[in-house]
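>>> Next comes the sequence, and after it the predicted model I'd like to discuss.
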Amino acid sequence: MCIAPGGARQSRFGLIVVQLSRLFDRFLPPDRRLNPEALAWVAVLLAAIAMLAVESSIAVQVYGASVASAFLVTLVHAGALPLSMLRTSLGGVFSVLACGVLPLLGTYTPGAPWPWMVPVMITQILIIFVIGLRAHWRTALATLIASIAVSIAAALFGHTRHPESSPDSSIVNIVVFACIAGGVYVAAVIIRQWQEISSQLLQEKENTATEHSKRIVVEEKARIARELHDIIAHSMSIINIQASSAPYRHPETSSEVQKEFADISGSARQALGEMRRLLDVLRSDREDQQLSPQPKLPEIENLVHQAQQAGVRVRLEWSGDRIDGTLRDSTSLAGYRIVQEALSNAIRHARDSQVRIEVHNAGTAIRITAVNTAGRGPVEPVEQGVRRHHGLIGMRERAVSVGGEVRTGKTVDGGFEVQAVLPLGSAGSPPERRAEQHAAEDEDRL
């Protein structure tokens, strides 16, 4: 049983209550289970009502107390039992006071237990047991010692009023109560300590499982970082070296070709820089670390310019309000990555196609449209199986992360179109159902 620190008093009931709850659960449907807290309250209230009836009747009939005084004092004593569930210290104080007053209400009866009547003894033992389960052990010990002290004082005072009473029977009565109540107190403290140890062990297990999960994530990120470094970073470094050294290895090349090699080298160095920042994130266990600096949506002009330098027939058109610095970084990054992926897909899957990119600021949302013609087919064989459409999924995930959406599909003339809507306001809850529907539509089209 896991015990929350803030609700320790309200959720410690002992093994008896838990076992009774499990016993009753066997006779209930699987979807209905008893609450241990409710079961404990029912048991305590029933015990308090029963003890009230028994204590008051015995105080009147056996010890000759008046009905009104007996009922009032026994009501306080029996009421201290449920009160101990809410306020342990207050319940202990009321129970001790009632135990000191009850023996003095009636007259001494030879042969009857005194100063502890049997029902009063049972009620007080139950109160000590409840306090021992729900409060610190010092509170329960103080209630036990105070109960014994009050009974001794009541016995001494009663012996002065009734000299004919035998002190031996009172001593035996008090010793019996002290032994039974002491044993119950020790059992309650042991159960409470066992519960605290069990809750601490459970909390430690949860902490260990959480740390294990974090360690697995860190190890997986490190493995991905190693693979990216070994495969992609190495290849990009080779491209950078070859492009940088090409003008020196082939001095007869024209200035246009040399400029193209310089652009290739610059793109490779930029990709290596982004790769290094990505590797730093993957190798770090900080959850709040982000890629910095990140590209912005206005920087797609450089992206288009690089594609044009590489021979891609691409045209960029801006419309609507001017995009300024008030655009959120997450939305700006999502727009840049969507355009980048759409342009990459057009280059890979439609050679010599014409690409048109439109960015429209409608005031409330950024609308991005990327359309390419059919071209002459892909530059390499299309991958089959689970590795397909990762680019479309990535675009959609980026749009959903900022509260937008992406629609993709083939055009009438055999080309491909990407439409993205990125809201400028605060991103709401991601429209996951809408994204899944669009994904299904894209699968059908492709």
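Looks like it came in fine. Just so we're clear, the structure is a prediction, and the values are computed from it rather than from any experiment.

>>> Every contact and neighbour count from this point should use C-alpha atoms.
Fine.

>>> Just give me the longest helix of this structure.
helix 167-228 (DSSP state H).

>>> How far away from the center of its chain is that one?
The chain centre lies 21 Å from the centre of helix 167-228; the measure is Cα atoms, centre = their mean, to the nearest Å.

>>> What are the buried residues along stretch 8-26?
In terms of neighbour count (16 or more other Cα atoms under 10 Å), stretch 8-26 has its buried residues at Arg9, Ser11, Arg12, Phe13, Gly14, Leu15, Val17, Val18, Ser21, Asp25.

>>> repeat for stretch 89-102
Under 16+ other Cα under 10 Å, the buried positions of stretch 89-102 are 89, 91-102.

>>> Dump the residues you listed to CSV, plus distance to Val67 and secondary structure.
Converted to CSV, the buried residues of stretch 89-102 look like this (distance: Cα to Cα, whole Å; DSSP: H, G, I helix; E, B strand; the rest coil):
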residue, distance to Val67, secondary structure
Ser89, 29, helix
Gly91, 24, helix
Gly92, 24, helix
Val93, 24, helix
Phe94, 20, helix
Ser95, 19, helix
Val96, 21, helix
Leu97, 19, helix
Ala98, 15, helix
Cys99, 17, helix
Gly100, 18, helix
Val101, 14, helix
Leu102, 12, helix
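
>>> Please tabulate these in TSV, including the columns distance to Thr160.
As requested, the buried residues of stretch 89-102 are exported to TSV (distance: Cα to Cα, whole Å):
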residue	distance to Thr160
Ser89	32
Gly91	30
Gly92	27
Val93	26
Phe94	25
Ser95	24
Val96	21
Leu97	20
Ala98	20
Cys99	18
Gly100	15
Val101	16
Leu102	16
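
>>> Out of those residues, which comes closest to Gln290?
When those are ranked by distance to Gln290 (Cα to Cα), Ser89 comes first, at 53.0 Å.

>>> My guess is that closest one contacts Thr139. True?
Yes: if you go by Cα atoms under 8 Å, Ser89 and Thr139 touch, sitting 6.7 Å apart.

>>> Of the buried residues of stretch 89-102, which is the nearest to Ala246?
Ala246 has its nearest neighbour among those in Ser89, at 87.7 Å by Cα to Cα.

>>> here's the one I want to compare it with:
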Amino acid sequence: MTSVEDKPPRALLAGASRRWVRLVPWAVAFVLFVALLPTTIGVLSVDYGLSGGLAGGLAVAQTAPLLLAVVRPLHAWYVILASDVATALVLLTVGFPAQHAWPFPPTAIVGYLGLCLALGLREPRRTLLLVWLTTAGVSVALGFAAPHGTSGSGVLLTVLSGVALVLGGALRERYEAQRRLAEQETISEAERDRRTLLEERARIARELHDVVAHHMSVITVQADTAAYRLDGLPPEVRKEFTSIAATARESLGEMRRLLGVLRNEETRGELAPQPGLTRIGQLVEATVRAGVPVEFTPCDADVPEAVGLSAYRIVQEALANVVRHAPGAPTHVSVSASASSGVERLTVLVVNGPPPEPPAAPLENGDTGHGLVGMRERVRIAGGTLDAGPLPDGGFRVAAQLPLTDSLPPT
């Protein structure tokens, strides 16, 4: 016979939210113990003629385990069933009147029913069925030794114990169903909150695109038409306007591509080729045009698309931080592939010095810190490492190493 009590024992109804409900099993067990102990002693000694000491010992064995039943009902059942059988066998040695019930006196039946109710609240169906079959088998076996013919107490105990087991089991399963329903409702509520959050983020992204795209489109149009609207522009200025228009169109196209992924839930991949190592030079040129002197050491190694995209985004964010926080600072960008210990890696290094002059006002109000977070997330997904931090001279260094072979990110 197996039990679900492999974990540390808990009292019956210990998971109830109300304190008085948690105390009910203890109160019932205590009342049964206090009421049945002296009653059983009196019945066994007065009605059945057992000696006081023997009647007291059997009464304690039949009633004291009821207190244990609150925590371990199956263990209490072993003790009480054995004591009930022992009591029936002891009663065969004395000449009790024929009108008294045998093999189970009324007090034994009452205590056994309370125990069966506790079993139903704790044990699974298989265990409850085995308990009932054992009870029925013991009743039938003892019936063959009835001193005054067939007695109905064994049949009565079998029927009532079955009712108590079914009732307790039904109450337990109802409680478990309600608990699982409450847990499922909690999970569903959390999923709804998460879905609402994602939908709100997508909505904000679409709105942000609409706002930024409008301004970028205006910039593109103005830069493209400047040569026609303004007479006498020097060639250098015309070239600058052309560069501004090209950069604005590129940024607008990238925003539209990302927005397409957000708006189309069935999109299986990106809608356009992603930037890689070959596009880093364009980032450097754009940064130089923004007034930041940048030295660039390119790399023409053939790297996986995901690694190239991560390297591009890392350099993009690092140079954007230089423009925002250290305008005019000399910067060095280096991308190189190397092999050590049999592992090929792509090293991305962006180092800038202190700005020539502290900016009079920050280019952006506030600092979200999302840039470094995004870098670390990209490096983590690629299974590499990132080292980013300030330098003693006031500059900043970003160094990332991305493995070129397939590997899982560290856990």
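Sure, I can see it. Bear in mind the structure is a predicted one, so any value in this text is a computation, not a measurement.

>>> what TM-score do we get after superposing?
Here the TM-score for the pair of chains, by TM-score structural alignment, normalised by the length of structure 2, is 0.63; 365 aligned residues with a Cα RMSD of 5.4 Å.

>>> Which of the buried residues of stretch 8-26 of structure 1 fall in helices?
Residues of the buried residues of stretch 8-26 of structure 1 located in helices (DSSP H): Arg9, Ser11, Gly14, Leu15, Val17, Val18, Ser21, Asp25.

>>> Quick check: the third one vs Thr88 of structure 1, distance?
Taking Cα to Cα, to the nearest Å as the measure, Gly14 of structure 1 and Thr88 of structure 1 are separated by 15 Å.

>>> try the fourth one
When distances are taken as Cα to Cα, Leu15 of structure 1 and Thr88 of structure 1 turn out to be 19 Å apart.

>>> Report how many residues lie close to the residue opposite Leu201 of structure 1 in structure 2 once aligned.
With TM-score structural alignment as the criterion, Leu201 of structure 1 lines up with Leu181 in structure 2. Leu181 of structure 2: 12 surrounding residues under other Cα atoms under 10 Å.

>>> which residues sit in contact with Leu181 of structure 2?
With contact set as Cα atoms under 8 Å, 6 or more residues apart in numbering, Leu181 of structure 2 has no partners.

>>> Past the longest helix of structure 1, which element shows up next along the chain?
Toward the C-terminus, helix 167-228 of structure 1 is succeeded by helix 234-249 as the next helix or strand (DSSP states H and E).

>>> can you pull the buried residues of that following helix?
For helix 234-249 of structure 1, a neighbour-count test (16+ other Cα under 10 Å) marks Met236, Ser237, Ile239, Asn240, Ala243, Ser244, Ala246, Pro247 as buried.

>>> What of stretch 302-315 of structure 1?
Buried-residue list, stretch 302-315 of structure 1, by 16+ other Cα under 10 Å: Leu303, Val304, Gln306, Ala307, Val312, Arg313, Val314, Arg315.

>>> The fifth one is in contact with Arg356, isn't it?
No: in this structure Val312 of structure 1 lies outside contact range of Arg356 using Cα under 8 Å: 10.9 Å.

>>> Strands of the stretch 251-400 of structure 2, start to end?
For the stretch 251-400 of structure 2, the strands defined by DSSP state E, counting those that start in this stretch cover 294-297, 331-340, 343-352, 385-390, 396-403.

>>> Those into a markdown table, with extra columns for distance to Val155 of structure 2?
Output for the strands of the stretch 251-400 of structure 2, formatted as a markdown table (distance: least, Cα to Cα, whole Å):
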| stretch | distance to Val155 of structure 2 |
| --- | --- |
| strand 294-297 | 95 |
| strand 331-340 | 83 |
| strand 343-352 | 79 |
| strand 385-390 | 76 |
| strand 396-403 | 77 |
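
>>> Out of the ones you listed, the one nearest Arg249 of structure 2 is which?
With Cα to Cα as the criterion, Arg249 of structure 2 lies closest to strand 294-297 of those, at 23.2 Å.

>>> Where in structure 1 does that closest one align, residue-wise?
On structure 1, the counterpart of strand 294-297 of structure 2 by TM-score structural alignment is residues 314-317.

>>> Nearest residue to Glu55 of structure 1 in space, ignoring adjacent ones along the chain?
With Cα to Cα, 6 or more residues apart in numbering as the criterion, Glu55 of structure 1 has its nearest non-adjacent residue at 5.7 Å, and that residue is Pro119.

>>> Let me see the contact set for that neighbour.
For Pro119 of structure 1, the contact set (Cα under 8 Å, 6+ apart) comprises Met51, Val54, Glu55.

>>> Would you list the buried entries among the residues you listed?
Using 16+ other Cα under 10 Å as the burial test, the contacts of Pro119 of structure 1 include Met51, Glu55 as buried.

>>> Nearest to Arg433 of structure 1 among the contacts of Pro119 of structure 1?
Of all the contacts of Pro119 of structure 1, Met51 has the smallest distance to Arg433 of structure 1: 60.1 Å, by Cα to Cα.

>>> Help me confirm that that closest one is found in a helix?
Yes: under DSSP: H, G, I helix; E, B strand; the rest coil, Met51 of structure 1 sits within a helix.

>>> Run through the residues that contact it.
Applying Cα under 8 Å, 6+ apart to Met51 of structure 1 gives the contacts Ala78, Pro119, Val120, Thr123.

>>> which element is Ala78 of structure 1 on?
Element membership for Ala78 of structure 1, per DSSP H and E: helix 67-86.

>>> by contact count, what packs against that helix?
Contacts defined by 3 or more Cα pairs under 8 Å, 6 or more residues apart in numbering; DSSP states H and E place helix 67-86 of structure 1 against helix 8-11, helix 36-61, helix 88-101, helix 118-134.

>>> Try it again at 7 Å.
helix 36-61, helix 88-101, helix 118-134 (3 or more Cα pairs under 7 Å, 6 or more residues apart in numbering; DSSP states H and E).

>>> I figured Arg295 of structure 2 was touching Ala329, is that so?
No, residue 295 of structure 2 isn't Arg; it's Glu. No: counting by Cα atoms under 7 Å, Glu295 of structure 2 does not reach Ala329; the two are 11.4 Å apart.

>>> Quick check: Thr220 of structure 2 touching Thr247?
No: with contact defined as Cα under 7 Å, Thr220 of structure 2 does not reach Thr247; the gap is 8.5 Å.

>>> compared with structure 2, how much does the match of strand 294-297 of structure 2 deviate?
Its aligned residues in structure 2 lie a mean 2.1 Å from stretch 314-317 of structure 1 after superposition (mean Cα distance after the TM-score superposition for structure 1).
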